[in-house]
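Enquirer: please work out how this folds:
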Amino acid sequence: MVVQLLIMSAILGGSTFAVGMLPLSYAFSRNHLERLAAMGTGLLLGAALGVIIPEGMETLVEANPKEQELPINRIAFCLILGFTLMLVIEQLISPNAHAHSMDNGATLPKVPPSTSEVEFDAELGDLDPSGRSTERPVNTPTTASVFDVEAATGRERAFTLLLGLLFHGCADGLALGVANLAKTAPGATNAVSFVVFLALILHKAPTSLAFTTSLLSTSLPRADCKKYLAIFSLSTPLSAILAYWTFAFFGSTEESNLIGMALLISGGTFLYVATVLQPVSNHSASSDLRPAARVLLITFGMFIPLTLSAMIGHGH
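Expert: Down below sits the predicted model:
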């Protein structure tokens, strides 16, 4: 399992960084990104409802065979805790909740909403088919003080965005780490970890693209953009490995209880991301993706985790 987790972490981190580099080098189609985001939303929902939550419930029941009733209160608490965790991160730690201002007597240019309010996930409407930000330059006095303050404000927004995404990435890492601890029979494949890994791969692709594009919109130097992207790309793999080793140190019974609860918490975080950060009902008027196509892609994505889980088997 350790080797499997290390391989998954390496692929996840490498792919996140590689996809995030695209806005720095190549043009990409908004329509393709919309399709990818819709598929990722379906995968997150399917992984949470069809694999992670049932697996967490089963793990709790198996860890407490003497209990005659299903631990409904504990299950509900863990789900709500995971959902609340992402709510707090998105509302209180994300850039949306921090409207920093620097008042030193200089006149600052107004910051467009799309640069000061950046969601965790891809805001595809803010991108044109060439991959560049659609924001228009603002005519400002060409004085050194104004540009210095603007650069400082841009760095502050970029750091706040990075901080929020780091917490988000750690929550994803928790899901991947505990999924690799799910019990399997000798020689069996861990379907839970594979499904979570697949969901995270497709979820992080549009998020990474939006992150790099948002960094560029803050006038951050490209070299710093690469550093921020590298830090973000490492957040989920490192937290997954840390979560794995942390839970692996406990005794078998207590470990199973903690793994079951952690799976349910991660299921709650997935539900938040799929229903709030990437709402299934969200369809922008400027979107190139038709509603019927979006529904089809989301539905198709939802059934992929359940199908893969049934084909691979839990291995219990």
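
Enquirer: make it CA atoms for all contacts and neighbour counts henceforth
Expert: Fine.

Enquirer: next, find the distance separating residue 83 from residue 264.
Expert: As judged by C-alpha to C-alpha, to the nearest Å, residue 83 and residue 264 stand 10 Å apart.

Enquirer: between those two, who's got more neighbours?
Expert: residue 264 (32 against 21; other C-alpha atoms under 10 Å).

Enquirer: could you measure from the more buried one over to residue 35?
Expert: As defined by C-alpha to C-alpha, residue 264 lies at a distance of 28 Å from residue 35.

Enquirer: just residue 186 next, same as before
Expert: Between residue 186 and residue 35 the computed distance is 38 Å (C-alpha to C-alpha).

Enquirer: I'd say residue 53 and residue 267 touch.
Expert: Yes - using C-alpha atoms under 8 Å, residue 53 is in contact with residue 267, at 5.6 Å.

Enquirer: of those two, which one has the most company?
Expert: Using other C-alpha under 10 Å, the more surrounded residue of residue 53 and residue 267 is residue 267, with 31 against 23.

Enquirer: one more sequence to fold, the one below, so I can look at both together:
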Amino acid sequence: MAASLAPMKFLSASHANLTLSTYFSTGILLGTSLLIILPEGIEVLNESGHKLTSSAIGLPLTFGFTMMYLVDKFFTIGNFPSPIVNVSPLSSILNSSLSLGLIVHGSVDGISLGSSFLDTDKTFHALVLLAIILHRIPTAFSFGTILNKKGLEDKLVVWHLALFALSTPIFTWLTIGFVSVFNTDILYVTGLLLLFSAGTFFYIVNHVMNEFDVSSSWDMPNSSDTETTMTHQGNRVNLLLPLLGLTLPVLISFFKE
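Expert: Now for the predicted structure:
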């Protein structure tokens, strides 16, 4: 939660810094989906003892991406009105594909964590918890940065971030209770859900990157040579920052290994 609130505290005063942080954050989200969530889902599927097939990997990814696409096109506004006023917290969350996707991801993290707590290996508990913490911190920072860039009121940002933060512990306890009552092994289902979550992440990253690329193109100055030069320099920075953001999940993935 603290990582999510950091952009609101330190970057809101500077539009330029917030823009740079947003591009950096998209790289973090992309790297998280490709280097952490996707491999983790495949690993859990493999450990479940079921046969690892291409459809078992590809279908959840496709369903996750498709679900977020349909939600974004038919159930959300896509872009908040500007300025954003008189919007209820629930309406604000339901109208954000980014928030919905990350809340789904937080819920899947909770299911994964709850499953690990039912294992007798204490080391396994610690490793799963550490893995979730390691990728949640940069993801939370990216989430807070992008919400601030979208122009939400601070109180609405806090609602989005709070629901994202609470989704994991809530689903951790729900999973523990469900498995304890029904005495069932959900490791395979957890793997499928992680891949589903990766699919939602792919759509979120694609949506956010396209949205801010279009936004920056509308803001391009076109009057003087100096402004044109500054625009080209800004475009290069905007190109490099997502690539730089990718390096953080790369380092985390090596640390997890």
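
Enquirer: TM-score of the superposed pair?
Expert: TM-score for the superposed chains, counting by TM-score structural alignment, normalised by the length of the second structure: 0.74, backed by 233 aligned residues with a C-alpha RMSD of 3.4 Å.

Enquirer: more neighbours: residue 186 and residue 35 of the first structure, which one.
Expert: residue 35 (18 against 8).

Enquirer: mind checking the SS state of that one?
Expert: Three-state assignment for residue 35 of the first structure (DSSP: H, G, I helix; E, B strand; the rest coil): helix.

Enquirer: aligned partner of it in the second structure?
Expert: Mapped onto the second structure by TM-score structural alignment, residue 35 of the first structure lines up with residue 20.

Enquirer: was I right to think that match contacts residue 241?
Expert: Yes - Residue 20 of the second structure is within contact range of residue 241, at 7.3 Å (criterion: C-alpha under 8 Å).

Enquirer: residue 313 of the first structure - how many residues pack around it?
Expert: 15.

Enquirer: how about residue 171 of the first structure?
Expert: The tally of other residues near residue 171 of the first structure (other C-alpha under 10 Å) stands at 25.

Enquirer: what do we get in the second structure for it?
Expert: By TM-score structural alignment, residue 171 of the first structure lines up with residue 104.

Enquirer: check which helix or strand covers that match.
Expert: helix 97-117 (DSSP states H and E).

Enquirer: in the helix or strand following that helix, what counts as buried?
Expert: Using DSSP H and E, the helix or strand that follows helix 97-117 of the second structure towards the C-terminus is helix 122-150. Under the neighbour-count criterion of 16 or more other C-alpha atoms under 10 Å, helix 122-150 of the second structure has 125, 128-129, 131-132, 134-136, 138-150 buried.

Enquirer: same check, this time on stretch 2-9 of the second structure
Expert: Buried positions in stretch 2-9 of the second structure, judged by neighbour count with 16+ other C-alpha under 10 Å: 3, 4, 5, 6, 7, 8.

Enquirer: which ones among those residues map onto helices?
Expert: The helices, defined by DSSP state H, take in 3, 4, 5, 6, 7, 8 from the buried residues of stretch 2-9 of the second structure.

Enquirer: measure the fifth one to residue 171 of the second structure for me?
Expert: Note on residue 7 of the second structure: its distance to residue 171 of the second structure, by C-alpha to C-alpha, is 27 Å.

Enquirer: element containing the alignment partner in the first structure of residue 46 of the second structure?
Expert: Using TM-score structural alignment as the criterion, residue 46 of the second structure maps onto residue 61 of the first structure. Here residue 61 of the first structure sits within helix 53-63, counting by DSSP H and E.

Enquirer: what's the average distance of whatever helix or strand comes next after that helix to the second structure?
Expert: Next along the chain after helix 53-63 of the first structure, taking DSSP H and E as the criterion, comes helix 72-88. If you overlay the two and look at helix 72-88 of the first structure, the average distance to its match in the second structure is 1.4 Å (mean C-alpha distance after the TM-score superposition for the first structure).

Enquirer: got the buried residues for helix 72-88 of the first structure?
Expert: Within helix 72-88 of the first structure, the residues that qualify as buried are 75, 78, 79, 80, 81, 82, 83, 84, 85, 86, 87, counting by 16+ other C-alpha under 10 Å.
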